[in-house]
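> next come a sequence and a model predicted from it.
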Amino acid sequence: MLRARRHLQQHGHFDMNDRVNSDTSTSRKILRPRRLALLGTVAALGAAVLAASPGSSPFGVTPFVAPAQAAEATATPPGFGDLVAKVKPAVISVRVRIDQDNDKSAMLQQNRMDSDEDSPFDQFSRQFGFRGPNGMPRQRHQVITGEGSGFFISADGYAVTNNHVVDHAQSVQITTDDGAIYTAKVVGTDPKTDLALIKVEGKKDFPFVKFSDQKPRIGDWVVAVGNPFGLGGTVTAGIVSASGRDIGNGPYDDFIQIDAPINKGNSGGPAFDMTGNVIGVNTAIFSPSGGSVGIGFDIPASTAKLVIAQLKDKGAVTRGWLGVQVQPVTADIADSIGLKEARGAIVDNPQGGSPAANAGIEAGDVITAVNGTAIKDSRDLARTIATLAPGSYVKLDVWHEGESKTMTLALGELPKERPAQGNGKTDDGKVQPDAGTPRLGLSLAPAGDVQGAGQNGVVVTEVDPQGPAAQRGIQTGDVILNVGGKAVASVGDVRSELAQARSSGRRSVLLQVKNAEATRFVAVPLA
């Protein structure tokens, strides 16, 4: 027994994961049975000693076992069988057919997923479930077959799945848990949340499940059911690992992270709580290998309920629109504008003619609350406004030029497509750098003196790579529109505003910076 104990101390315990890699080496194959045998030997010896003297210790001491502890030790741990029997009939497998010629975008997405590119975006296998010959070029007129999952939400055949499962599908076919096959039609899709509603006609008694009204807690059990790798009817279990995840998938990311294994084909399937209600829709996995590594992402039930209700009523989703470009408020930005806390969303640029611009919201204003609810950051603002109906009135708390004020405005409707804002580029070859502001590490010139830079602001003509501005991402060619909330048109204006910020005791100054992609605010420390 002592030899067995020493062996265990040297080699550790048996890991179930080792069995997956049992063919990696001969020595590991030999070692594993010995570990199991030794564990069995230790257990057998212990059982024999205890059996030799019932009710007493082999060392002469009678062990005490509390009645509650004894009952707990003999009780069988509850499983998920009853829950699965209740919800599994409502889960479906979804199969689609897509004509390659009619869906170039889907082809590009699939090719990106199958590639070896290891960018953060590609690691989120969103369109997992499509099949095709690996590494082989697609042929013209080829029909792509895709598989995903879904679940009925009503007895008359309405079912939820992912937008990326049915997007551009020429036909949709579903298979129920009992093996019956039906044709479904796409009622509506919402690419921004990756949700879709489909409908099976001709039957009124489909088993269905409901969305949960409660937000799951981190650590709660979760059971996922779906169609991984086309196998159908597969059940996995885990816990809620995190909430509020932003994976860079879209403007309204607010995913629930789970560790219940989900794989290719689980897209659109449900994740259940222990009462049998849907807490989320499986939509993405983080996977360098393409298979489950225990990090999956679900669209929350609260989001899915709102989107699906609109898809059922109107076939599309309309969202409220404020009309501002925003960014989070960092500690440096908060200090530079006198905010006590780094929270809210700072307005980079109100769009002309938008509800925000018409209401008087200006660049540099910070939206801190909507209808009395505090706004955490820019993404929180986008999600909050998107849940409100176009035309509805909202009350905004705004930090404006060092003071808090409240304004009420009517939301517009989020445009389906917004034109990109073009900005001029600097031609440094034709302009010599003017005397700059060495404390920021910049050389500047009036925008009007630089070809293609427009007439507003000053152009960055040179950046000290060791200066504070470079450390905040300011680059040659950027146009500084205002400093400390004041519009600038010359190097003198910039110096004046820097001096004002310094005399006010600010540790940093807020710059509004425009480049070819967007307008943003940058807080630069004052050296």
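The structure has been received and is ready for your questions.
> going forward, measure contacts between C-alpha atoms and count neighbours the same way
Fine.
> name the SS class of Gly353, please.
Under DSSP: H, G, I helix; E, B strand; the rest coil, Gly353 falls in the coil class.
> and it, how far is that from Ile346?
According to C-alpha to C-alpha, to the nearest Å, Gly353 and Ile346 sit 19 Å apart.
> then Gln327?
Remark: distance between Gln327 and Ile346 (C-alpha to C-alpha) = 6 Å.
> so who does Ala169 touch?
Residues near Ala169 by C-alpha atoms under 8 Å, 6 or more residues apart in numbering: 96-99.
> looks to me like Gln327 is in a strand.
Yes. Under three-state DSSP, Gln327 sits within a strand.
> mind listing what it touches?
Contacts for Gln327 (C-alpha under 8 Å, 6+ apart) come out as 345-348, 377-378, 520-521.
> wait, isn't Arg112 in contact with Gln123?
No. Contact between Arg112 and Gln123 fails when scored by C-alpha atoms under 8 Å: they sit 10.2 Å apart.
> below is structure B, check it against A:
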Amino acid sequence: MRMIDWKEGMHSWALAGLMAVAGAGGLLGTGPAQAQSAPAVRGLPDFTELVEQVGPSVVNIRTTEKVSSRPALNGMDEDMLEFFRRFGVPVPNIPRQQGPQRPQPEEQPRGVGSGFILTPDGYVMTNAHVVEGADEVIVTLTDKREFKAKIVGADKRTDVAVVKIDATGLPAVKVGDVSRLKAGEWVMAIGSPFGLENTVTAGIVSAKQRDTGDYLPFIQTDVAINPGNSGGPLINMRGEVVGINSQIYSRSGGFMGISFAIPIDEAIRVSEQLRTVGRVSRGRIGVQIESVSKDVAESIGLGKSQGALVRGVEAGSPAEKAGIEAGDIITRYDGKAVEKVSDLPRLVGNTKPGTKTSITVFRRGASRDLSITIAEVEPEEKAVAKAAEQESKGKSSSAAQQIGLVVAELTAAQEKELKVKGGVRVVTAADAAARAGLRTDDVIVALANTEIRNLKDFEAALAKADKAKPINVLFRRGEWAQYTLIRPAR
């Protein structure tokens, strides 16, 4: 179960006591006035039929990983050797076994989670973090049958995974309509918290569209969810799965009354791609965005705080080709309103790459419609590899590290694109450099009043600069040049 940093009981005795007092002494009065003041009493829901209906579709998922065990020295294991080392006892000279001793991989338990049967032919849905890094996945049904599962695909961005077991005629879940789900509605969870299989907990929907991720508006509930519930279903009173239990807000590691579930419609969309091609393809347009404040909205004539403010446009991106400019406010995408900044990444991400669609921007007091062709987000593996490659090309002297900078030479193509005659590109900015506002891909063209054409100039200027005083830096971000001061840590 994932825990995030920012990470019920109904009391009926008050009503019962009030009625008892009224009946015993009539102190509260009698007649119509008393009858009108009595609140309506509703019975609590009975979940027994739901458990019988959905329970067989919920599975327990165990994962293992192979670890190399170190060969014993002189015939003794590590615990015995540690005993001798700790108390200064010489290691006995026991004759070694003949021949080379190689580490033997051992299967070690890695974790326990939950899942549910998506189709009768053995597709099971769970969380990506449940199966991440696993060498073996074991699925246990409620009838105690066990299967070794194959990981069909996993998507870290949405935390959805699909595994396949070799079985047919399985009891699949019914998928519900998340749009019909309402705050205050009763819901139920089944899973394996702390490895306790087939545990049933219940509560209500606390909120919908809760923003805790780039691509997902989570369902917030007060259903008791704990480590091991990950990947299990969130079920409505019609016996339909409406979400996948994924995260909890906790300061203790245990349940604190707030849990989050991935909406099932989003999860199904991801699972279909995982089952078809083994990965998820997402759209991108190449803009940096932020929220629109109320003051800005009023001052430019937008009226209310809505949309996504474009801070920057990536060179050669679909946004640039469509004519989107820094300072534009994107208010609609593909005919759908962009109410808040987090709406745009979801709408674009759910668009198939290559799709041609419309986008509405608010610019200098007027709205205009633009046509845009969606590109594809790089697969996570490629993005990580690319970042690692950039990092390896970056240079960081001890002086640069002190101010939190890793920089790299500009290529000829980058100089031509940025229309500069030199400079160094920021690979990473942390500590003092980050506090000064520098970030990845900024180009430093001057430092401490010295022109920077390459890494050699940068290192020389930095070596001469007084590190006890603020260092002025002139840098380019896109088409714009600006100054900032890197202040030493105190």
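Yep, that arrived. If you're wondering where the values come from, they're calculated on a predicted model, not measured in any experiment.
> TM between them?
Here the TM-score for the pair of chains, by TM-score structural alignment, normalised by the length of the second structure, is 0.66; 375 aligned residues with a C-alpha RMSD of 4.2 Å.
> got any residues that touch both of Gln327 and Ile346 of the first structure?
With contacts defined as C-alpha under 8 Å, 6+ apart, the residues adjacent to both Gln327 of the first structure and Ile346 are 378, 521.
> check which residues of the longest helix anywhere in the first structure are buried.
Counting by DSSP state H, the longest helix found in the first structure is helix 26-52. By neighbour count on 16 or more other C-alpha atoms under 10 Å, the buried set for helix 26-52 of the first structure is 32, 35, 38-39.
> ok so, going back, more crowded one of Gly353 and Ile346 of the first structure?
Ile346 (28 against 10; other C-alpha atoms under 10 Å).
> can you tell me the closest non-neighbouring residue to that one?
Using C-alpha to C-alpha, 6 or more residues apart in numbering and skipping the chain neighbours, the partner closest in space to Ile346 of the first structure is Val366 (4.2 Å).
> aligned against the second structure, show me the partner of the one you found.
In the second structure, Val366 of the first structure lines up with Ile329, judged by TM-score structural alignment.
> repeat for Leu83 of the first structure
In the second structure, Leu83 of the first structure lands on Leu50 (TM-score structural alignment).
> next, the contact list for its match, please.
Counting by C-alpha under 8 Å, 6+ apart, Leu50 of the second structure touches 237-239.
> narrow those residues to those that are buried.
Gly239.
> Arg112 and Gln123 of the first structure - which one has more neighbours?
Using other C-alpha under 10 Å as the criterion, Arg112 of the first structure and Gln123 rank with Gln123 on top: 18 against 15.
> and that one, what is it in contact with?
So Gln123 of the first structure contacts 285-288 (C-alpha under 8 Å, 6+ apart).
> against the second structure, where does the longest strand along the first structure fall?
If you go by DSSP state E, the first structure has its longest strand at strand 234-245. Mapped onto the second structure using TM-score structural alignment, strand 234-245 of the first structure spans residues 199-210.
> report the buried residues of that stretch.
Result for stretch 199-210 of the second structure [16+ other C-alpha under 10 Å]: buried residues 200-208.
> related to what we said a few turns ago, how far away is the residue nearest to Ile346 of the first structure from Phe521 of the first structure?
For Val366 of the first structure relative to Phe521 of the first structure (C-alpha to C-alpha), the value is 11 Å.
> which position in the second structure aligns with Pro33 of the first structure?
Checking with TM-score structural alignment, Pro33 of the first structure has no match.
> no wait, Ala356 of the first structure
Looks like Ala356 of the first structure aligns to Ala319 there (TM-score structural alignment).
> what ranges does the stretch 1-150 of the second structure have for its strands?
Assigned by DSSP state E, counting those that start in this stretch, the strands in the stretch 1-150 of the second structure fall at 2-4, 58-69, 104-117, 123-126, 136-140, 146-155.
> out of the ones you listed, which comes closest to Ile258 of the second structure?
Among these, strand 2-4 comes nearest to Ile258 of the second structure, with 10.5 Å by C-alpha to C-alpha.
> any idea how far the closest one is from the chain center?
10 Å (C-alpha atoms, centre = their mean, to the nearest Å).
> can you list the buried residues in it?
2-3.
> so what touches it?
With C-alpha under 8 Å, 6+ apart, strand 2-4 of the second structure has contacts from 227, 230, 246-250, 253.
> contact partners of the match of strand 234-245 of the first structure?
Applying C-alpha under 8 Å, 6+ apart, the external contacts of stretch 199-210 of the second structure come out as 8, 51, 182-193, 217-225.
> in strands, which of those residues fall?
Filtering the contacts of stretch 199-210 of the second structure for strands - DSSP E - leaves 186-191, 217-221.
> please name the nearest non-neighbouring residue to His294 of the first structure.
Just so we're on the same page, residue 294 of the first structure is Gly rather than His. Distances taken as C-alpha to C-alpha, 6+ apart put Asp259 closest to Gly294 of the first structure, at 4.4 Å, once the chain neighbours are dropped.
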